[in-house]
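1. Here you go, sequence then predicted model.
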Amino acid sequence: METTPDPSADLPVEERAAATLADLAGWLHVHLNERQTLFRVGPAGVNVLGLALEPADLPERPEVDALFLHRALRLGDRFPELGVLNAHDGFDLQLTTGPNLRLAGRLGWREVRPLFWQGKAAGLTAIPPQGEWRAFHTALREELRGEDRSWGPDDPSFVRLALTNAMNPGLLGLAHRLGVNVYLTGEMRPSAQETARSLGLGVVALGHRRTELWGLRQLARELEEAFPGLRTEVYAGGR
């Protein structure tokens, strides 16, 4: 039985694939402001990219052409046939808690402003489209797929939020002075809870791993949009 020749069969692999490993590494460098994004070289062409936070989250045999790992140092000699991409500091800063403009965009937050603490970017302040605490809290939980712990503000009739990568009395006080009444962060710090309650702030501890997984899903969406034809697989390690 005769078959129709594939005109792309004679093209180099990087021309036939949805992306090359170098393309993806360059995109991560630019869009996450990460200095070193190629952790291990591998075959150039990439049609399926697997994304995970760490090697322990990967299946025994991922059916992908290359990997992205947030924490790649423990990979060792596993999957020697695959190229591996990596982003750590830029991923944490832009895709978890902190100045996460992507999350602000996904949830339609307005009047988004950077929040600095001790000379460093610590997060942002914003106003969500929901006019009160309950509706805002519901939308946030749906987007992040849950939370660790929370309580509402003394005045639940409005929400001005801060999304930050730390929780301490000084940062809580700064947020309060900026008109914030709901404080979002990754981990609840027991030493700062009394300060938050004394200021009348609502607090949502989203969960460190949960926000990282949100960042991984968001990164997958952006890569598929940037490289038409690229397919991504997000591995959450069954958690």
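-> Noted; the coordinates are in hand.
2. from here on, contacts and neighbour counts on C-alpha atoms
-> OK.
3. Touching, L21 and L49? I think so.
-> No: shown here, L21 and L49 do not form a contact pair, counting by Cα atoms under 8 Å, at 9.7 Å.
4. tell me, what's touching those two both at once?
-> A66 (Cα atoms under 8 Å, 6 or more residues apart in numbering).
5. what's the spacing between stretch 39-49 and its chain's center?
-> Here stretch 39-49 is found 21 Å from its chain centre; the criterion is Cα atoms, centre = their mean, to the nearest Å.
6. In addition, the following structure is provided for comparison:
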Amino acid sequence: MTTLRTLLAFLTPRLTIPVEASYPQRQPPLPLLFKNYGPPGVAESSHLDHPINSIHFALEPPQSIQSTAADPPQPPSANDRFPKTDALFLHRPFTLQPHHIHPRTTCVLTSHEPFDYMYAGGAGSVGMASLLGLCTRQACVKLVRQRERGGRCIGFITHLRSDCTGEVEEAMGQDGETGDARGLLDTVATVFGGIDSIHNTPPGRPPPSSAQQPKIALMAALTPPLLAHTSTLGVSVYITGQIRQPAREALQRDEMRGMCVVCVGHERLERVGLRVLAGEVGVMFPGVRVSGEW
């Protein structure tokens, strides 16, 4: 039988930023929000022994249409509530209200920055990298630090798994299908369900051939200093969530012309990460019904 205790024992190390990531304020262990809305903290033993037969994953609470001051207040509708589930996992719980939670739900598990680091394009996102056909062997992965934010790890550089010359695949994450660089953009579009924008790749021109063993960066942010740093490291393809104007302008410089930047969209990045995490829970606890919004 799966209990809240065993579920937390599985999730907590997967949603904890490692010390070597150099984050100035390390996040606490996976917070719990109970229906009485007390402060997040350690659960009582009676809560920890509660059986978990189902868990639902979502990025955030439902976004209801807000009434204007002239409108009469509207009662919550069925669309404002998560489905019946024993446990609920939220990435962004900041707008959570009591009416969002089904009466049968025991607790809400939340993780914001650690989830981004471990699953949504951050330096620990080996499950996402595996889906993209990237090599996740420790010997092949180079962490990238964001110098303007105290040297914290913000992503990593690797290459396609099909280009790996290692005789043994010492996988950090789950295995996936191999591929070549020419199909990388197709793989990215398939995994994320679309691409917001591609920069520095003329229409019809494929990514570099696999014979070149291109370096691929999977990053949780896109800034001019990160672009300059990864460019000096020889990155050919930079995969991230969204682009802002300073990075857009930096990409116009001549020294950046050889780097293809693929922006899949911030929410797409998070939803794939949510799917990877939910998949891990489903494999570890086959008797638990796993559902989600991805």
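-> That came through fine. It should be emphasised that the depicted structure is a prediction, and the values quoted were computed from it without experimental measurement.
7. Can you calculate the TM-score here?
-> TM-score for the superposed chains, counting by TM-score structural alignment, normalised by the length of the first structure: 0.82, backed by 218 aligned residues with a Cα RMSD of 2.3 Å.
8. Point to the residue nearest the middle of the first structure.
-> With distances taken as Cα atoms, centre = their mean, the residue of the first structure nearest its centroid is G215 (1.6 Å).
9. Please identify the residue in the second structure that aligns with that residue.
-> By TM-score structural alignment, G215 of the first structure lines up with G273 in the second structure.
10. what comes up buried for the helix or strand containing its match?
-> Using DSSP states H and E, G273 of the second structure sits within helix 266-284. Residues of helix 266-284 of the second structure classed as buried: 266, 268-278, 280-282 (neighbour count, 16 or more other Cα atoms under 10 Å).
11. Then stretch 191-208 of the first structure?
-> Quick answer for stretch 191-208 of the first structure (16+ other Cα under 10 Å): 193, 195-196, 200-208.
12. Distance check, the corresponding residue of the second structure for L69 of the first structure against V188 of the second structure.
-> Aligned by TM-score structural alignment, L69 of the first structure pairs with L90 of the second structure. Relative to V188 of the second structure, L90 of the second structure is positioned 25 Å away (criterion: Cα to Cα, to the nearest Å).
13. Spatially nearest residue to whatever residue of the second structure lines up with E224 of the first structure, not counting backbone neighbours?
-> Superposed on the second structure with TM-score structural alignment, E224 of the first structure falls opposite G282. Leaving aside its sequence neighbours, G282 of the second structure sits nearest to V290 (Cα to Cα, 6 or more residues apart in numbering; 6.2 Å).
14. What helix or strand is that neighbour located in?
-> Secondary structure assigned from DSSP H and E places V290 of the second structure in strand 289-292.
15. on contacts alone, who are the packing partners of that strand?
-> Here strand 289-292 of the second structure touches strand 54-58, helix 266-284, going by 3 or more Cα pairs under 8 Å, 6 or more residues apart in numbering; DSSP states H and E.
16. Mind doing that once more with 10 Å?
-> Packing partners of strand 289-292 of the second structure (3 or more Cα pairs under 10 Å, 6 or more residues apart in numbering; DSSP states H and E): strand 54-58, strand 87-90, helix 266-284.
17. can you list these in CSV and add distance to R244 of the second structure?
-> Shown next, in CSV, are these (distance: least, Cα to Cα, whole Å):
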stretch, distance to R244 of the second structure
strand 54-58, 26
strand 87-90, 26
helix 266-284, 12
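18. So which of these is nearest P207 of the second structure?
-> Smallest distance to P207 of the second structure across those (Cα to Cα): 20.7 Å, for helix 266-284.
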